[in-house]
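Visitor: Model the following, please.
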Amino acid sequence: MQDPARALFDSLGADMDNEPRFLRPNAIIEPLVDGFYAWVLTVAPVQAAMNLAFLQVPLLESYLQSPPVHIAASQNPALRGGYFVNIGEDRAGEVRALLDSIKRDRAEMLRFAEAIMEAEDILRQSASGFDLTPLYPKLPPELGGLVELAYDTNNQPTLRFMEPVVYTSSVYSEDRQSVQLSIEPGYERPFILSTPRLSSPDVLDLRIPFRHPGLEALFGARVRPSTLGELREALELPDDAAARQLEGLLTTQPSLNSDRHIDGGGRIRYFGHACLVLQTPEAAIITDPFISADNTAGGRYTYDDLPDYLDLVLVTHGHQDHIVLETLLQLRGRVGQVVVPRSSRGNLCDPNLALYLSHLGLPVTEVDDFDEVAFPGGKVVATPFLGEHADLDIRSKSTFWVEMAGRSIFVGADSSGIDPLLYRHIRRHLGTVDVAFLGMECDGAPLTWLYQALLTRPVTKKMSDSRKLSGSNAEQASAIVTELGATEAYIYAMGEESWLGHVMATSYTDDSVQLKEVEKFQSWCADNGVKSEHLLGQQEWRW
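Guide: Below is the predicted model:
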């Protein structure tokens, strides 16, 4: 006979499991690969292998040689954004265990990266303009069936990766993927490019791939109520302890703001960094989504302000602050299409963004320059993106021209005005723009900050420092606005928002050249009758 007290407890638990619940507005996800924060160069298989072998493993080895050095450097403001592991020495054993597991479980990936280096060396030594066929048998076996050798028209040899095939090979493993679910802490998280995430009592660790349907069910509970029981089943929670952690991410009350939709006209809202939400009553579009989950901070739009459905997500390029996986995974199930620029197909430094996102369960449309994508009541035109990628041969970058509610908006992201005549061609093709949104990080990080692990031949510091991840300065931004005929121009916050420091790690002072260039540009705008503003925090435009 069942104990009456136990029966009552079980019935109360069942009631709680079936009670309508919403996801808390400040719930966050950190997608991880082998413990490191996931972004395109650590997930796309070719680039992930290179970063694992030549950045992440050496980084962990360096930390274990001297944890105090890494900890001190991580706390030095002058070294913010550097490659240092910000983990206390008392947890060095866990870091060692992580390193050991990577060397054991990812040995095939590590060997694949070494094979790429060997193949590049073979090309440098043996590809002299003659037939490349005899070189195929000399390639490392790990590359068999995954690469093609070719010359460019300057007779320079190159190694082209067959990316769709690599995704089907053992080099791409979803076993690397996991997620940590938690509540936004309200303070800056460790820098994403250097510090792996260890287990913690205040996070829910789930060994599930990024495309797992349970994540869509969980983040859908921001808009539609679910139950603890349904979400526990959807996420395949392993035990009651995990279920209790999940319960802490849920609430019985929705928090969505009533003005997240509009009844007439058009509206643009600035959510921070390069993230805009453009709306009419019929449609909603978001650019480079990077959204704050802290709805208690004030002065910013958050997930509570996001429309329930987004017709299009526009991604301008593949840098970690523009294709932000922790935001995109939270939008899955709420978007019609993610629009991404076409890549150069198989180039080591230019992973295919469409392949990347489709393997994560997102619906993707790939566009080239001047391709059009229609949405209810308007259209988006992909426009060229010039510069900002340290002179690497990267084609997966696009600006966008949006026509909606009788206005045209240019989404310029971090593109540069180094050749203003490009924008004259855009104007000839599409007409005059009403509003331009631009980035002016005109003194960006050097080549090696993002791409060191992909360089198969070393570069000098002087060479790296000469090739920056830079957008427009004042003169270039002025030229863009002039050529497009814009009457309004707005400059994105360039990593100045405190809530995205874990991704940007940007530090400015009043003397920073970037801010001085913004001031010069705004003075030019004032002198030339162009309405302008340097954005920070939430902003809204209605018409």
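Visitor: C-alpha only now, for contacts and for neighbours.
Guide: OK.
Visitor: Quick one: residues in contact with stretch 471-483.
Guide: Residues outside stretch 471-483 that contact it (Cα atoms under 8 Å, 6 or more residues apart in numbering): 387-388, 414-418, 420-421, 423-424, 427, 436, 438-444, 487, 489, 514, 517-518, 520-521, 524-525.
Visitor: quick one: it to chain centroid distance?
Guide: In terms of Cα atoms, centre = their mean, to the nearest Å, the centre of stretch 471-483 is found 25 Å from the chain centre.
Visitor: Then stretch 386-396?
Guide: 17 Å.
Visitor: following the longest helix along the chain, which helix or strand comes up?
Guide: The longest helix of the chain (DSSP state H) is helix 107-126. Scanning forward in sequence from helix 107-126 by DSSP states H and E, the next helix or strand is strand 147-151.
Visitor: which of the contacts of stretch 471-483 count as buried?
Guide: In the contacts of stretch 471-483, burial by neighbour count holds for 387-388, 414-418, 420, 423-424, 436, 438-442, 444, 487, 489, 514, 517-518, 520-521, 524-525, counting by 16 or more other Cα atoms under 10 Å.
Visitor: from those residues, which ones fall inside strands?
Guide: Under the assignment DSSP state E, the buried ones among the contacts of stretch 471-483 contribute 436, 438, 489 to strands.
Visitor: Of these, which is the nearest to S200?
Guide: Relative to S200, the closest of those is L438; by Cα to Cα it sits at 39.2 Å.
Visitor: how about this one, so we can line them up?
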Amino acid sequence: MGANEEPIFLRSNAIIEPLVDGFYAWLYTVAPVQAAMNLAFLQVPLLESFLRNPQVHVAAVNNPALRGGYFVGIAEERKDEVAALLESIKRDRADMLTFAAAVAEGEELLRQNATGFDLTPLYPKLPAALNGLVELAYDTNNQPSMHYLEPLVYHSPVYDEGRQSVQLSLEDGVERPFILSTPRLPQPGVLDLSLPFRHPGLEELFRARTKPTTAARLREALELDDAGARQLGSLLDTRPSLAEDRHIDAGGRVRYFGHACLVLQTPEAAIVTDPFISADNRHGDRYTLDDLPDFIDLVLITHGHQDHIVLETMLQLRGRVGSVVVPRSSRGNLADPNIGLYLKHLGLPVTEVDDFDEVPFPGGKVTATPFLGEHSDLDIRGKSTYWVELAGKSVFIGADSSGIDPVLYRYIRNHLGTADMAFLGMECDGAPLTWLYQALLTKPVTKKMSDSRKLSGSNAAQAGDILVELGAREAYIYAMGEESWQGHVMATTYTEDTYQLKQIDEFLGWCRDRGIPAEHLLNKREWRW
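Guide: As a prediction, the model looks like this:
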């Protein structure tokens, strides 16, 4: 047997970064309407700003106080490469840039002319790039809006799979650049694959985490030349590194994998929530991709933020997932891209749910439950919490939802009963509206207005109200970007005096006073019964 025919596996610490035009890919840079807006009104201006004054960007990136800011973390001596990237975007993504400008023009047309009367005369006045892709409508308060026909936009020039590529490398322990601001340029030791995310060769590669393949087969599947094949070799091993205890043979188990990721298991089934999983198995202080069960019946996505639907993890689950359960969006709202459409175009099986829809799995079921708050008061319906029943326990998956109206949770309890375990996020002083949504705002907002509308979950009082209304017997608070392997996505910095941590301490004290077991989670935790 030749070397190219020996059974091989993908190394545990292989990192897969999905990119669009060099920028790290997430929902709002892949879903076509939102991607066009972010490209035109965030990424292009960001690159232009860097080229005007790279020293400012480099200094800002190296300033801990500005962590998570929109600065390009690329050395000044590579500015010619950044200029080439910008030129290629303006040349090759002209349809997207035209569409984004048309969105802004169309929204202004509505603001100036939709005064409660018939909207029909406005259609001929719309920019040509919007023709056939939008519908104009009023709500019952006579407020006009433009609805985007998303399935059609995916089949228009605005959605271009040629933007997509993947970088493969090995985890080196160095924190990656913040994902929303710095494009990835070619680097030594990094394999660039100019393949769309749904390419079958990527599924063949990711399957090699659990099932053997050969170097020859991977070379053909990934369409590699000799140099690419040699580079790929450094990412492969002759042995798998799967954890022996990744399955269970009796009872139930919940494992905390960091951030908002849980793996709930019985001998018959496995459920994963918001997969955001480390590839680095050298430390022993975390569960990694090695610890995932071979087959996952359901992946539950709570909402579309970049730390809850993490594309680099999701792509690696393709081929080993029964279905990805996602909240149904509001259909055509600019701020609310359809998560189901997004994942289907990436080759993943999808089940869309509304509040109180049930999804069965062997030995249990998942019920979608409402999600309040956390989205800067934007009209976003693509968000859901979940109630999981397995092995005799009921588990509430609260994600970043807020207790701003605790009566909601009374309705959940009346419908589903009391929760044995409740998992909540308490990022109660989140980023302002413009940090994530600036590119979608076709009408400027003041800083004061933006700062008042934050991406915040529950504070101590609200978390307590949720627990009371659910009758929850145990409470667990997610780490909020505190895990060391999440800095490129979270870019959070906390001290012991940080408001969020003080609120968590207050909530834990509230639980102690009432005899409710409660913890602030970090890195890893396991529950068995």
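Visitor: Any idea what the TM-score is?
Guide: Laid over one another, the chains give 1.00 as their TM-score (TM-score structural alignment, normalised by the length of structure 2), with 529 aligned residues with a Cα RMSD of 0.6 Å.
Visitor: Just the closest of the ones in strands among the buried ones among the contacts of stretch 471-483 of structure 1 to P58 of structure 1, please.
Guide: For these, the minimum distance to P58 of structure 1 (Cα to Cα) is 36.6 Å, reached by L438.
Visitor: Counterpart of the closest one over in structure 2?
Guide: Following TM-score structural alignment, the counterpart assigned to L438 of structure 1 within structure 2 is L424.
Visitor: again, but for A73 of structure 1
Guide: Under TM-score structural alignment, A73 of structure 1 pairs with A60 in structure 2.
Visitor: what do you get for Y270 of structure 1?
Guide: Looks like Y270 of structure 1 aligns to Y256 there (TM-score structural alignment).
Visitor: Could you do A242 of structure 1 as well?
Guide: With TM-score structural alignment as the criterion, the equivalent of A242 of structure 1 in structure 2 is G228.
Visitor: go on, S478 of structure 1?
Guide: Mapped onto structure 2 by TM-score structural alignment, S478 of structure 1 lines up with G464.
Visitor: secondary structure class for that match?
Guide: Following DSSP: H, G, I helix; E, B strand; the rest coil, the label given to G464 of structure 2 is helix.
Visitor: what's the burial count for it?
Guide: For G464 of structure 2, the neighbour count with other Cα atoms under 10 Å is 20.
Visitor: show me what contacts the match of Y270 of structure 1?
Guide: 262-263, 287, 523-526.
Visitor: part of a strand, is it?
Guide: Yes. Under three-state DSSP, Y256 of structure 2 falls within a strand.
Visitor: hang on, the earlier thing: so which of the ones in strands among the buried ones among the contacts of stretch 471-483 of structure 1 would you say is closest to V85 of structure 1?
Guide: Using Cα to Cα, L438 comes nearest to V85 of structure 1 of those, at 33.1 Å.
Visitor: My read is that that closest one contacts A413, right?
Guide: Yes. Applying Cα atoms under 8 Å, one finds L438 of structure 1 in contact with A413, separated by 5.4 Å.
Visitor: How about the residue most central in space within structure 2, nearest residue that isn't a chain neighbour?
Guide: In structure 2, the C-alpha nearest the mean C-alpha coordinate belongs to I309, at 2.6 Å (Cα atoms, centre = their mean). Excluding the flanking residues, the one nearest I309 of structure 2 by Cα to Cα, 6 or more residues apart in numbering is D274, at 5.9 Å.
Visitor: ok so, going back, check which helix or strand covers the match of A242 of structure 1.
Guide: Assigned by DSSP H and E, G228 of structure 2 belongs to helix 226-233.
Visitor: elements contacting that helix?
Guide: The contact analysis (3 or more Cα pairs under 8 Å, 6 or more residues apart in numbering; DSSP states H and E) places helix 226-233 of structure 2 against strand 191-193, helix 215-221.
Visitor: Tell me which of the ones you listed sits most buried.
Guide: strand 191-193 (a mean of 20; mean count of other Cα atoms under 10 Å).
Visitor: what's the mean deviation for the helix or strand just after that one versus structure 1?
Guide: Per DSSP H and E, the first helix or strand lying C-terminal to strand 191-193 of structure 2 is helix 200-207. After superposition onto structure 1, helix 200-207 of structure 2 sits on average 0.7 Å from its aligned residues (mean Cα distance after the TM-score superposition for structure 1).
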